[in-house]
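**Q** Kindly return the folded structure for what I paste below:
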Amino acid sequence: MNTKLPTPAIVTQAAVRTLPRMWLWLLCLVYTCAGFVGRHPWKNEDMAAYGYMQALAQGHTPWLKPVLVGLPLEPAAQLLPVWLGAIALHMSPSWIDPEMAVRLPFMLLLLLCFACVWRATYYLAQRNEAQPVPFAFGGEARPIAYARAIADGSVLALIACFGLVQFSHETSATLVQLFGASLLFLAFAQPPGHALRTWLLTALAFFVLIFSGAFAWGYVVWALTIVGLARSMLTHKKPLLGTIAVYASAGLLVSVIARGLLDQPFWQWPYQWELHQASQWLSFFKLLIWFGWPAWPLACWAIYRWRAHIFKRQPSYHVFLPLCFIVVTVVLAASSGGSGRDRTLFLSLPMAATLAAFALPTMRRSVSSLIDWFTMLFFTISGVAIWVIWTATQTGFPAKPAANVAKLAPDYVPVFSLLSLVLALLATLVWLAVVVWRTGRHQAALWKSLVLPAGGATWCVILAMTLWLPMLDYGRSFAPQIEKIRPHIPADVQCIWAYGLNAAQRAAFSTQAQWPLQAPSEGSNCELSMVDAVQLKHYEPLLKAAGWTQLKRIERPTSDEAIVLFTYRHGANSGPALMDVSHLRGRSRH
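**A** Below is the predicted model:
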């Protein structure tokens, strides 16, 4: 029996005091708002999703087959993110900026991810095999208080993860997939005796995963976990057949319904093993190191300390469940390429945070102190660097950081914002207060070792999204390129052909710049054509042969991406269209 195994957790009741709910959820709210509020849509997925949302909200494309200026949504199953944004645009009042309106449901999803992780860890920590060692004369942590402290630690560990920052603040399918993964994890973490709630959570998780393009990940995790449960039936005294039936029926039913709604198959296998060389393995391991930091060292420690509960015929569920999710996700991430590797690995962060939380009751004081000092130094140095670079852009001193910024972002003009400065100063004061609190000798809380990592990560995100926001917008949005193109676009232009533009470019030029971008079609003419420079070699001979002449090549200030404008050189005001075959030839860059 699991209850007879020796547990490595030694926790007193004094160590499981609850982190005040207000401070925990305020931290989650600040972390969420810091990455969403005040910025432009960034390339590529963030901007592309915004374009499809606008097309749906304006009634320019069908809801089941969204098209943006002639370019279909890819992958076609990622419908739920653009649906959420389009619905938000429909429901939002006129005084809310559309770019902010589409982010509101995604902000809610990120907060719900934190809530799902907290609740899943809370349920797992209440299991008998997860409880700490009972003391001979009492005084050990009570089960409910212990579960709450572990759950608080899991949320702090998730916020601290480096890999959470970027993708969790995109209005893209990746954040919706994270919510689906958290829901599925919560469904499997449900305590016995809640069949209906388990069924509903599993069904909702599969709906979210299927309609956000992560069906393959969800199906593999779901199937392997069910196999693990079936294996436990061989030795478990309580019958698990009913539990297995709940998980299996929910997943299969939603899959069948989704297949009926979608014309295209959503179960296509997106993974292919690509790690064939030593350099590729090295790159993957580097990604693992920084992406899950600091959760993965704690998770590894938890695996080591709870090894007697894992490597046996019937593993303890509170460590087996998150470990199963993590292993499957890492293997699938290794089978992905490009940004798909990061985005697949992103789905393992909630489970890594839960496993990291179970390391807390097993850590020695010296290890906890090492984590505190390393975290304090790392985030303090990072925050000071952000302040120094901002000061250099505003004053020119120190000269070297100012020169580096000028080299990376040519023609960038520094912008001063008093509100941003005040927010950055307040965040810095809070960070200093957290450091003073943590370095005191009176803290005995179980979650104390994760306060500095979570607080430092939030502090640096706030600094970057206040002090550096103009620079980040300049480097990652399409606004600077739009301003460079605008003088060459006549105010009374009727339409512009789009050749080889990816979804993000079409979204930026049609929604942000409000240019009448159109997909080339027979029977109509335009006076301007816009070509992605990457595909210029393919389109330039065809355009010139049809009577078009190159007008201007406009570079992005911070990259080698460029747009080439063509105008019709004959006496007529408009020229014929050529077929845009970039997406058919598989060359569009989404």
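
**Q** Every contact and neighbour count from this point should use C-alpha atoms.
**A** Fine.

**Q** Please work out which residues outside the strand or helix carrying Leu565 touch it.
**A** Using DSSP states H and E, the element containing Leu565 is strand 562-568. Residues outside strand 562-568 that contact it (CA atoms under 8 Å, 6 or more residues apart in numbering): 527-534, 536, 547-556, 574-575.

**Q** Proceed likewise with the subsequent sequence, for comparison:
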Amino acid sequence: MSIEMEHDWQAVFATPKPKIGERAKTNLLLLLSLLWVCFGLIGHTPWKPDELQTMSIVKHYVLGGHWAVPTLAGVPDIDNPPLYYLTAAFFTKLLSPLLPMHDAARIVTGLWMGLALTLVGMAGRELWGIGSGRQATLIFIGSIGLVFSAHMLTPDVAGLAGYAMAFYGLALAPRRAIRAGLLLGTGAGIAFFSKGVQPLEVILACALLLPLLFIHWRQRSYLGVLLIAAATASPWIAPWLLTLKHQFPALHEHWLTSAGLGNLSFLYFLKTLSWYAWPALPLAVWTLWRTKPDHASVELPLLFLLILLAVLGTSASSRDINALPMLLPIAMLATPAVETLRRSAASALDWFGLMLFGTFGFLIWLGWFAMMSGLPAKLAERMHKLSPTYTPGFSLVAFIFAALVTLVWVGVVFKTNKRSNRAVVTDWAVGMTMVWGLAMTLWLPWLDASKSYQGVFSGMRHAMPSTYSCIIGRDMGEGQRAALDYHIDVAVVQGKSSSAGNCNLYLIQDERDRAKVDLGPGWKLIWQGKRPSDRHESFRLFQRG
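**A** Just a heads-up that it's a prediction; the model follows:
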């Protein structure tokens, strides 16, 4: 590889030397990121829908299932390739018996998110200069739509890390061809091996269109970037596809045919971004308004965002979590606005964030106090109604962490330099960390008691006969089948008819026991139940005498 390939267009991305205090600011960002990532990773059972399905698949791998075929409750499920599940299974084995299986598996979510945050910062620094990487990361952390998904057991987190790595590779391409090719190929491979064809389409389209549309990537060295990326991505893609094709041809055919176009959902994603991407979205709009359209640092994230919207809007299901990768280019576009936003607008955005997070923080503390003391009585009654199985108990460790994170937020609010626009993104990031930290310390047992299936299905297990042939499941969702498999080792056979096969148990999921059931002679109801806080799902178990 020639020196020219390595150093072309260095001048385009030339940056000043670090200022005094940069290391201290970086260390504070690392501490904030660590707190943001760690809160909520352990201490609760899998929640529906994604976590339950993930844990059923991880359990399959821990018990020795074939690496190429994710299996949910005994049924192959290859909607997502197995990278995330395999890494979660590895940590489950590594940390057993120190942590429950779901907590050990969730550690890998923190590692994937840590990688994603690092790459977001590096991409922001590459596009906008030294110091901008911190701002990009703070904007990313402060995004309202990121915090819940980033702490869950879901392949989307690994897919996000792959997107971020590929994006950083594209940003680096005009200046460091070899490194950019390795990052681009590895990121594309990780994204594919976590989420399938869709991220590969986005990354490939962006990589090919950049030199066609924009002069900054129209260099001889860019062809080398693409060739290196192709060679680097192949080991992530080829083994799984070849294994499926030769060892599981039916699954391979199903995977190919299920990767087609879906419903048009552009409007859904645009509406979702209106709240999902705050505070990055208004900052990104300001950047587009103020910056010349041919600026290299605008061209890449804008193209990446438009391609994402085109692909997601035609092939993805309408779920909020599918908008997760859009936060990456929006945060990149929002980064320079931190310096150029008018003081009046910056102050308004800052005060909105302070009021928002201050209100949520106060309500979380108030709800916790009501659960512990019974005062105010109406609020305590409401909290109990929403999670009837929760028994209040004081945890000194949770209280200390909650108090500390609250004091840190108060200190940041009063200590940050309000004359600087950077206070906006700092306050948002710290505020988001504070609210999430309070929810995952003070309210975590209450939330877990409300959202967990462990109690209801444990009751079903006690009511089941010691021996049975099999269980027919009627109208069972994937999350519920996964919960049965993970919590009580029960697999159901989907079916409508009670006469299917030789099964002598029949489990029905419906809404509030409203479905009329006529199973014929010989069947009797032996158990019924639901999560106490659930207003919709209920379960009934019948046995053939």
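
**Q** Selecting buried members of the contacts of strand 562-568 of the first structure in ChimeraX, what would you type?
**A** Only the buried members of those end up in this ChimeraX selection, burial being decided by 16 or more other CA atoms under 10 Å:
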select :527,528,529,530,531,532,533,534,536,548,549,550,551,554,555,556,574,575
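
**Q** From the contacts of strand 562-568 of the first structure, which land in strands?
**A** Secondary structure from DSSP state E places 528-532, 548-555 of these in strands.

**Q** Quick check: the farthest pair among those residues?
**A** Across those, the longest distance by CA to CA is 20.5 Å; it joins Trp548 and Glu555.

**Q** right, and Arg103 of the first structure touches Leu175 too?
**A** No: using CA atoms under 8 Å, Arg103 of the first structure is not in contact with Leu175, being 11.2 Å away.

**Q** export the ones in strands among the contacts of strand 562-568 of the first structure to CSV and tack on distance to Ser336 of the first structure?
**A** Output for these, formatted as CSV (distance: CA to CA, whole Å):
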residue, distance to Ser336 of the first structure
Leu528, 39
Ser529, 35
Met530, 32
Val531, 30
Asp532, 27
Trp548, 41
Thr549, 41
Gln550, 39
Leu551, 40
Lys552, 38
Arg553, 35
Ile554, 33
Glu555, 31
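
**Q** and which of those is nearest to Leu463 of the first structure?
**A** Closest to Leu463 of the first structure, out of all of those and judged by CA to CA, is Glu555, at 29.1 Å.

**Q** aligned partner of that closest one in the second structure?
**A** Aligned counterpart of Glu555 of the first structure in the second structure: Lys530 (TM-score structural alignment).

**Q** my read: that match touches Val456, true?
**A** Yes: using CA under 8 Å, Lys530 of the second structure is in contact with Val456, at 6.0 Å.

**Q** ok, the most centrally placed residue in the first structure - contacts?
**A** The centre of the first structure sits closest to Phe167, judged by CA atoms, centre = their mean, with a distance of 2.6 Å. Counting by CA under 8 Å, 6+ apart, Phe167 of the first structure touches 174-175, 343, 346.

**Q** Can you turn the buried part of these into a ChimeraX selection?
**A** Listed next is the ChimeraX selection for buried residues among those, using 16+ other CA under 10 Å:
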select :174,175,343,346
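
**Q** Columns secondary structure and distance to Arg197 of the first structure on top of the contacts of Phe167 of the first structure, output as JSON lines?
**A** Shown next, in JSON lines, are those (DSSP: H, G, I helix; E, B strand; the rest coil; distance: CA to CA, whole Å):
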{"residue": "Thr174", "secondary structure": "helix", "distance to Arg197 of the first structure": "25"}
{"residue": "Leu175", "secondary structure": "helix", "distance to Arg197 of the first structure": "23"}
{"residue": "Arg343", "secondary structure": "helix", "distance to Arg197 of the first structure": "29"}
{"residue": "Phe346", "secondary structure": "helix", "distance to Arg197 of the first structure": "26"}
